[in-house]
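Asks: This is a predicted model, with the sequence first.
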Amino acid sequence: MQPISYTRPRSIDDAIAAHARAGNGARYIAGGTNLYDLMKLNIERPSALIDVTAIDGLDAIDTAGETLRFGANARMSDVMTDPVVENEYPVLSEALWKAASQQLRNMAAVGANLLQRTRCMYFRNGYGGASGGSAEYPCNKRVPGSGCAAIGGLDRGQAVLGVSEACNAVSPGDWPVALVAMDARVEIAGPAGRRSIPVADLYRLPGDTPHIEFTIERGEIIVGIVVPRTRAGMRSTYHKIRDRESFAFALASAAVALEMTDNRIDAARIALGGVATRPWRAGGAEAVLAGQELTEDLALAAGRAAFEGATPGRSNGFKVELGARTVADAIMIAARRTP
């Protein structure tokens, strides 16, 4: 059994200081729904856990101002049922209630959810050596340079957008996809101070270093999420297609928010999940819709534009057409919603 120290700081500054003292083996923990899972698989082997749940105000939800602000420790279930989120930004509410199970939504924090790691079967059952598991399944995320068993292997659930020769694992989240569509920003605190970046910039493409998944630096902690107010919020949806109706990751999903005048689309925001190596903003699809009268044919054309440049593997080519039709359906669902 590996010994683990446990600290429960009362402030953000104390948490950052505790992380610095603990060194490279330190991990922040909030709901723990992903970290504990990875610890059981020997993927994460922390020497110190820094529990941030006692930090006052880090779970605050503020929807009364010019922006929507969610403290990093706000629970998924609390954010998704907030009256303003539920009624004025259904894309955000739906992305949360279509994720995981009710038990997990009651535990999981919206900040830590942004750092959820891949669900690739080879990553989770992975490479031998120091991490344990079977040496039959190399994974560059677990052991850099060991190879990627998913490329040319069992790739039905893998990505078709943003893949590289080193990795084709899907970014697993629902909530980050909706936030990327809504141009949300993430607030980060760390040893060098505080900064704010677009949620989209939190994620890296795999390239030849797929083990480096996020742009967050060592010792930094997410403290909040800020979503700009927009009239597109009311005409929005998160549409998720999966193998079973609940407690399953997306085969394809689309977050869509529209600004419309009568039946004309003035502007569109579209992001994809379940099909890419990071939450994927579909700028090509948005451009197809801008300034056009909405029809089902136009929606499908936008869906297909979202997958231009897709690189399917051996068994996941169906995701291209499935994804295009998921986008088209989401556009029509959002358009039918009345501001």
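Replies: Right, received. Where do you want to start?

Asks: C-alpha from now on. contacts and neighbour counts both.
Replies: OK.

Asks: Assumed Asp37 was part of a strand.
Replies: No - assessed with DSSP: H, G, I helix; E, B strand; the rest coil, Asp37 is helix; it does not lie in a strand.

Asks: Below is structure B, check it against A:
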Amino acid sequence: MRPFHYERPRALEEAIAGKTEASRFLGGGTNLIDLMKYDVERPASLLDLNRLEGLREVERDREGTLRIGALVSNADAAAHPLVREHHPLLADAILAGATPQLRNMATMGGNLLQRTRCYYFYDRLTPCNKREPGTGCPAKEGVNRIHAILGTSEHCIATHPSDMCVALAALEAVVVVRGPSGERRIRTEDFHRLPGDAPERDTTLDAREVVTAIEIPARLYGRHHTYLKLRDRLSYAFALVSVAVTMEMQEGRVSRLRVALGGVAHKPWRVPEAEALLEGRGPEEARFGAVADRLLQGARGYGHNDFKIGLARLAIARALHQAAAATPQSHVAKRIA
């Protein structure tokens, strides 16, 4: 690890004023410190936010919007009574990721900003457009079993690794950020970006902006939700394919549907046109395939990851069945219902 300067700002405004292109904000550090050890991230300074006030609250306002501070740990968020009562999908997705030790350290804001686990991104002996723009993407012709099948570009086929972010996309959450120009709110679907011709950029954050909270609007899905994660082993593994579903039901029909996929793209993947195919209709198995086909329209494998297309189609249908039947996937027993 390269030498760096360590700072502990006394206020959020001081942290924002001190942020530069060569510095990084530090929360739990569960991903950033690893990247520094691999010499992928080379910050000149770290701005430790952990002593700042106002970033660790979990609150629900009169309209039912849930606000979770950026420094709330993943473990605390998953266990919080307001999250478990009103948005159990988020708790399930968090518990599906990492290990208890990592969840105790990792923060909600940091989870939003974690970077891909592409082998080539971590290996400084290989080219990588995400790490060093213009050097190439060896994953396209190399070992790409964990890589993307949707939203790729000629410059990058990496996937976003977060489970939590997939749930937030299905919940239509908003990311609250603050920078030199003040506060702004970014829809989760706009927060992360596809690689395009700038794969080194994971989000739409400006360099001096910091995540302060996540806001989730009130919904009426009750137990009609699920987070289904398919992976190589049942713990401490990133998703090959994951599916987050929220479903509101009225008189046996789907009145509202939101579906987000993980493990298949550079960001959580949503297609509103696919969701509309089931809205206003009964949750019949025959219609689940149409939703899956629309979600996966344009999917492309790169050899080792061709299997993901078929796996994703089956996972989407299974997740829709679980949500409709109000039998969300257990992340304790982990056996697929």
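Replies: Happy to help now that I have it. Treat the numbers as computed from the prediction; the structure is a model and nothing was measured.

Asks: Overlay them and tell me the TM-score.
Replies: Superposed pair, TM-score by TM-score structural alignment, normalised by the length of structure 2: 0.93. Supporting alignment: 327 aligned residues with a Cα RMSD of 1.5 Å.

Asks: and the aligned residue in structure 1 for Ala213 of structure 2, what does it touch?
Replies: Mapped onto structure 1 by TM-score structural alignment, Ala213 of structure 2 lines up with Gly224. Gly224 of structure 1 is in contact with Leu58, Arg69, Phe70, Gly71, Ala72, Gly111, Val186, Glu187, Ile188, counting by Cα atoms under 8 Å, 6 or more residues apart in numbering.

Asks: my guess is the fourth one contacts Ile55, does it?
Replies: No - with contact taken as Cα atoms under 8 Å, Gly71 of structure 1 and Ile55 are classed as non-touching, separated by 10.7 Å.

Asks: Please say which of these two ends up with more neighbours.
Replies: Gly71 (22 against 17; other Cα atoms under 10 Å).

Asks: how about that one, what's its partner in structure 2?
Replies: In structure 2, Gly71 of structure 1 lands on Gly69 (TM-score structural alignment).

Asks: Do you have the strands of structure 1 handy? List them.
Replies: Assigned by DSSP state E, the strands in structure 1 fall at 5-7, 26-29, 48-51, 61-62, 67-71, 185-190, 193-198, 221-228, 236-241, 252-261, 264-273, 280-281.

Asks: Those: which one's closest to Asp208 of structure 1?
Replies: Closest to Asp208 of structure 1 of the strands of structure 1 is strand 280-281 (Cα to Cα; 19.0 Å).

Asks: equivalent range in structure 2 for the closest one?
Replies: Residue span in structure 2 matched to strand 280-281 of structure 1, by TM-score structural alignment: 269-270.

Asks: roughly how far out does that stretch sit from the chain middle?
Replies: Mean C-alpha position of stretch 269-270 of structure 2 versus that of the full chain (Cα atoms, centre = their mean, to the nearest Å) differs by 11 Å.

Asks: what's that stretch in contact with?
Replies: Val166, Ala169, Ala170, Glu189, Val259, Ala260, Leu261, Gly262, Leu295.

Asks: pretty sure Pro100 of structure 2 contacts Ala75?
Replies: Yes - using Cα under 8 Å, Pro100 of structure 2 is in contact with Ala75, at 7.3 Å.

Asks: Compare those two (neighbour count), which wins?
Replies: Ala75 (21 against 13).

Asks: Map Val199 of structure 1 across to structure 2 for me.
Replies: In structure 2, Val199 of structure 1 lands on Thr188 (TM-score structural alignment).

Asks: how near is its match to Ala276 of structure 2?
Replies: Distance, Thr188 of structure 2 to Ala276 of structure 2, by Cα to Cα, to the nearest Å: 19 Å.

Asks: which of those two has more neighbours?
Replies: A direct count of neighbours by other Cα under 10 Å for Thr188 of structure 2 and Ala276 places Thr188 higher, at 24 against 16.

Asks: thinking again about what came up before, distance to Phe214 of structure 1 for the strands of structure 1 - can I get that in a markdown table?
Replies: Formatted as a markdown table, these follow (distance: least, Cα to Cα, whole Å):
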| stretch | distance to Phe214 of structure 1 |
| --- | --- |
| strand 5-7 | 24 |
| strand 26-29 | 15 |
| strand 48-51 | 20 |
| strand 61-62 | 25 |
| strand 67-71 | 20 |
| strand 185-190 | 13 |
| strand 193-198 | 12 |
| strand 221-228 | 12 |
| strand 236-241 | 23 |
| strand 252-261 | 21 |
| strand 264-273 | 17 |
| strand 280-281 | 14 |
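
Asks: Which one of those lies nearest to Ser164 of structure 1?
Replies: Across the strands of structure 1, Ser164 of structure 1 has its closest neighbour in strand 280-281 (15.0 Å, Cα to Cα).

Asks: Mean per-residue distance, the closest one versus structure 2.
Replies: By mean Cα distance after the TM-score superposition for structure 1, the fitted strand 280-281 of structure 1 averages 0.8 Å away from its aligned residues in structure 2.

Asks: ranges for the helices of the stretch 101-250 of structure 2?
Replies: 108-113, 119-122, 164-170, 188-191 (DSSP state H, counting those that start in this stretch).

Asks: could you dump those to JSON lines with distance to Thr327 of structure 2?
Replies: Putting the helices of the stretch 101-250 of structure 2 into JSON lines (distance: least, Cα to Cα, whole Å) gives the following:
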{"stretch": "helix 108-113", "distance to Thr327 of structure 2": "26"}
{"stretch": "helix 119-122", "distance to Thr327 of structure 2": "35"}
{"stretch": "helix 164-170", "distance to Thr327 of structure 2": "17"}
{"stretch": "helix 188-191", "distance to Thr327 of structure 2": "26"}
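
Asks: so which of those helices gets nearest Cys156 of structure 2?
Replies: Across the helices of the stretch 101-250 of structure 2, closest to Cys156 of structure 2 is helix 119-122 (Cα to Cα), at 10.3 Å.

Asks: Roughly how far does the residue nearest to the spatial centre of structure 2 sit from Ile94 of structure 2?
Replies: Nearest to the mean C-alpha position of structure 2, counting by Cα atoms, centre = their mean, stands Cys165 at 2.3 Å. Between Cys165 of structure 2 and Ile94 of structure 2 the computed distance is 9 Å (Cα to Cα).
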